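Asks: Provided below for reference: sequence and predicted model.
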Amino acid sequence: MTDNPDWAGLKVVVAGLGLSGLSAARVLAGLGAEVTAVDGGDGPALRAKAEQLAGVAVRLGDGDTLPEGTELVVTSPGWPPSSPLFLAAEKAGVPVWGDVELAWRLRRPLAATGEPAPWLAVTGTNGKTTTVQMLASILTAAGRRTAAVGNVGVSVLDAVLADEPYDVLAVELSSYQLHWAPSLRPHSAAVLNLAPDHLDWHGSMEAYAADKGRIYEGNRVACVYNLADPATEALVREADVEEGCRAVGFGLGAPSLSNLGVVDGLLVDRAFVEDRANSAAEIGAVSDIVPPAPHNIANALAAAALARAYGVDAKAVRDGLRAFRPDAHRIAEVAVVDEVTWIDDSKATNTHAAAASLAAYEPVVWIAGGLAKGATFDELAAGAAGRLRAAVLIGEDRALIREALARHAPDVPVIEAAAGQTGAVAMAEVVRTAASLAAPGDTVLLAPACASMDMFTNYGERGDLFAAAVRDLAK
């Protein structure tokens, strides 16, 4: 394989028939490659997807065997490096790319600049989607044609091949995607935070952090990091960047030189101003951010830093933040019932996200549990202990949270609910139980710190059923 392959006749295997796999297979077939799409699953849904792929050979029920003569494998993000298909590719000397790597290599130059549209990239354990959407809102306010792409919104492949080209892309990247994107070199990038997650996929925290850190490789203008998370700064120090690229921190306190922060309720930039040693620029206010929870303010500062690195003025940052509203299931207020506030943060699928959510409310009846994905809960329980009125635990790995609470918050009442139940029936019981524990002035917070698939289709269904059960309670 060369950096610029002749796609015509190239024998490519696409691993996985999810959204990114389908997109990659179509694009590669359109370029003239000989594409075989493989998936370990089978059934009516996958067969229906296979029928959509004109000119692509599809092999269902066998995702482990590398077809003879394969010259490139393009994988969907969820397939782990330990998959037999990839081990066979490594043994045969066949490169493995992700959809992001493929998109990066297929970028086309803009007529105005002669270069491809720059990527402003975001990763982190939590907050990626919100930050990228904030960034896209800011870039739109600045008059740029842009989109939130990657692990959110528009497919990154569709974005780079769009008939009407984008000026700049706001790109959300997961650790999975970064693992399979060796050539990626963003204009500027941010790592929002770093906490244990997906360790079953990566094998260790060190491997997980190393994949996150790939986002800084080759940055041209700014490596944006979280002042409250030293691990993110450590990744900047280890990165091989272009000469002149700067480290820019963001945090919730008054900013020092070359950082962004908060002063008297204002968002302040001391990084992208002419005389940053002696002056700063006001780029918005905490009141411009919805909701103004601490972690969401941090997300806004990270988005602002990337936008400012790209050259966006202060007014566009403010206008973009004012226009932005978060997606569903992200610290969304559902209702106030009998002076108790009910909050849906079903998107908090790991301990780091749940900790950020818990820090925004007090006192809390906490609904938590599900699939732990290899996580431990002692640090989360210890940090939340002083805020908890009670806890309602659900799901397959509830015992891990119960034991952590027993160690670090022994006085907090803990009730296990919906054992053996799933879906709407389970959530109705969970909400009734939480209501019986809450007092006027409390917040009932769905921030499970776990994945949802043991009881629900996904975190979205979990949040929807929670909101429906709360509305029923209000009636």
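Replies: Happy to help now that I have it.

Asks: only C-alpha atoms for contact and neighbour calcs from this point on.
Replies: OK.

Asks: So what touches the one helix or strand residue 149 maps to?
Replies: Residue 149 is part of strand 148-150 when elements are defined by DSSP states H and E. When contacts are defined by C-alpha atoms under 8 Å, 6 or more residues apart in numbering, strand 148-150 is touched by residues 100, 132-133, 135-136, 154-156, 159, 169-173.

Asks: take a look at this one as well, against the first:
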Amino acid sequence: MGSRQVTAWHGKNITVAGLGVSGISAARALAGLGALVTVVDGGDSEGHRTRAAELEAAGISVRLGDAQTLPEGTGLVVTSPGWKPDSPLFAAAAAAGVDVVGDVEIAWLLREVAEDLRAARSGEPRREPAPWLAITGTNGKTTTTQMLASILKAAGLRTAAVGNIGTPIIDVVLGEEQYDVLAVELSSYQLHWAPSVRPHSAAVLNLAPDHLDWHGSMEAYAADKGRIYEGNTVACVYNAADRATEDLVVEADVEEGCRAIGFTLGAPGPSMFGVVDGILVDRAFVANRQKNAQELAEVADVNPPAPHNIANALAAAALARAFGVEPRAVRDGLRDFRPDAHRVSHVDEVGGVTYVDDSKATNTHAAEASLAAFEPVVWIAGGLAKGATFDELVQKAGKRLRGAVLIGADRALIAEALARHAPEVPVVDLARTDTGAMLAAVREAARLAEPGDTVLLAPACASMDMFANYGKRGDAFADAVRELAAERA
């Protein structure tokens, strides 16, 4: 089906929605296959015009300042992940009977063609496309995908962490390098627009309310996450502590013989991964799993060994073992793995107080996991809530808090939850949004903290009200901690 679809793209008018990284990648790939491509984007900045000029030089049409009108003659729309399903452009496409898909869908359909092209270029025998081991979830996707890639590399396999991270997945599929297997992070946005993707094995790490303004409801959000299990051939990996992930496995249409594999921070039952006496163990891909377990690694091999990160490691190990990786490679891959910045990153210790940057905790579920790793905590939180509420988070974390420093546009929502459920916790409300706001927040946190405490930036909110992205927010926090250290030196 995929090859026939790709052949039909030649000479077809295809509209690409969005002039970002994935949109540019899709536009170039489709034009290279003979499609007549038009890119549309509502922006018209100098940066937009520069990127547009580069595409136009390659024979690709670009329309800036109008992302609502469907170009005449469009036979397919390829969207960038963040575009909402109710966008006027897509309504126009639906009215015209035109399909809308995403860049991940295009990458999946190009896999067979890419191998044909590689064989023709090299003169070597054609290989089968690299299988996908896919990962989604509200939190932990990137870390788990990178852990998985590290394990696969330790096993001697040619692999890359792709999808919602790093190089656009279309570029990887069409690139010169051949892979044995790909570790693929997929967001709910990407899964929404990828109806044909059928991974070898997949994991849903967790489910919590997020991006509901995009999906419209928790049910729709979960359904899009659950698409990752469709057509799995070996393993559907779920979180035993999150019943909703197991429910998605039950509802999935998988290949005959595909197994449900759970992971837990406790002792695992048969067909599960878990932890026994500080050892990560496999009771799924072993002989006589009713009685036996295979040791994989120690908890100390996980960096950092916080509970939520141990869960990530178990999910990565389960996918790797589903692909036939030996136990030693799981251990070696976890030891080799280094987390990205702004993910529970130790910044410094000042006056006996530890400062930790988890700016990537952009929703309540991520912040809950981060707060659970430390005690006592002075919590720096706030930003754009994205429709979230904070009562459950505060109820669970309130007893761990020495104090809270609140910043950002929706800080009042967190303040109100603290007043309801943890009224004894001192709260500093910072109305500042200037460039010195983070330094002020760190100074206030330092005032509240006592030796042995952790000052934790785990905002539970998006960053765009004050910062370009969560990375810039984390950088500002680290800079502020360094300035505080210099002041107290």
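Replies: Thanks, I have it. What you see is a predicted model, and the numbers here were worked out from it, not measured in a lab.

Asks: Quick TM-score on the pair, please.
Replies: TM-score of the superposed chains, computed with TM-score structural alignment, normalised by the length of the first structure, equals 0.98; 473 aligned residues with a C-alpha RMSD of 1.2 Å.

Asks: which residues in the second structure does the strand holding residue 149 of the first structure align to?
Replies: Counting by TM-score structural alignment, strand 148-150 of the first structure falls onto residues 161-163 of the second structure.

Asks: Residue 428 of the first structure contacts residue 469, doesn't it?
Replies: Yes: contact status for residue 428 of the first structure versus residue 469: in contact at 5.3 Å, counting by C-alpha atoms under 8 Å.

Asks: quick revisit: now for the contacts of strand 148-150 of the first structure, which sits with the most neighbours around it?
Replies: The most crowded member of the contacts of strand 148-150 of the first structure is residue 135, carrying 34 neighbours; neighbours defined as other C-alpha atoms under 10 Å.

Asks: Aligned counterpart of it in the second structure, please.
Replies: With TM-score structural alignment as the criterion, residue 135 of the first structure pairs with residue 148.

Asks: mind checking how far the helix or strand hosting residue 170 of the second structure is from the chain centre?
Replies: Residue 170 of the second structure is part of helix 169-174 when elements are defined by DSSP H and E. Offset of helix 169-174 of the second structure from its chain centre (C-alpha atoms, centre = their mean, to the nearest Å): 18 Å.

Asks: In terms of secondary structure, what does that helix contact?
Replies: In this structure, helix 169-174 of the second structure packs against helix 21-32, helix 103-122, strand 161-163, with contacts taken as 3 or more C-alpha pairs under 8 Å, 6 or more residues apart in numbering; DSSP states H and E.

Asks: That helix vs the first structure, mean deviation?
Replies: By mean C-alpha distance after the TM-score superposition for the first structure, the fitted helix 169-174 of the second structure averages 0.9 Å away from its aligned residues in the first structure.

Asks: corresponding residues in the second structure for stretch 224-231 of the first structure?
Replies: When the second structure is aligned by TM-score structural alignment, the counterpart of stretch 224-231 of the first structure is residues 237-244.

Asks: Would you work out how far apart the start and end of the matching stretch are?
Replies: Distances were taken as C-alpha to C-alpha, to the nearest Å; on that basis the terminal residues of stretch 237-244 of the second structure are 12 Å apart.

Asks: buried ones in it?
Replies: Taking 16 or more other C-alpha atoms under 10 Å as the neighbour-count basis, stretch 237-244 of the second structure is seen to contain the buried residues 237, 238, 239, 240, 241, 244.

Asks: can you check stretch 414-433 of the first structure too?
Replies: Judged by neighbour count (16+ other C-alpha under 10 Å), stretch 414-433 of the first structure contains these buried residues: 414-418, 422-424, 426-431, 433.
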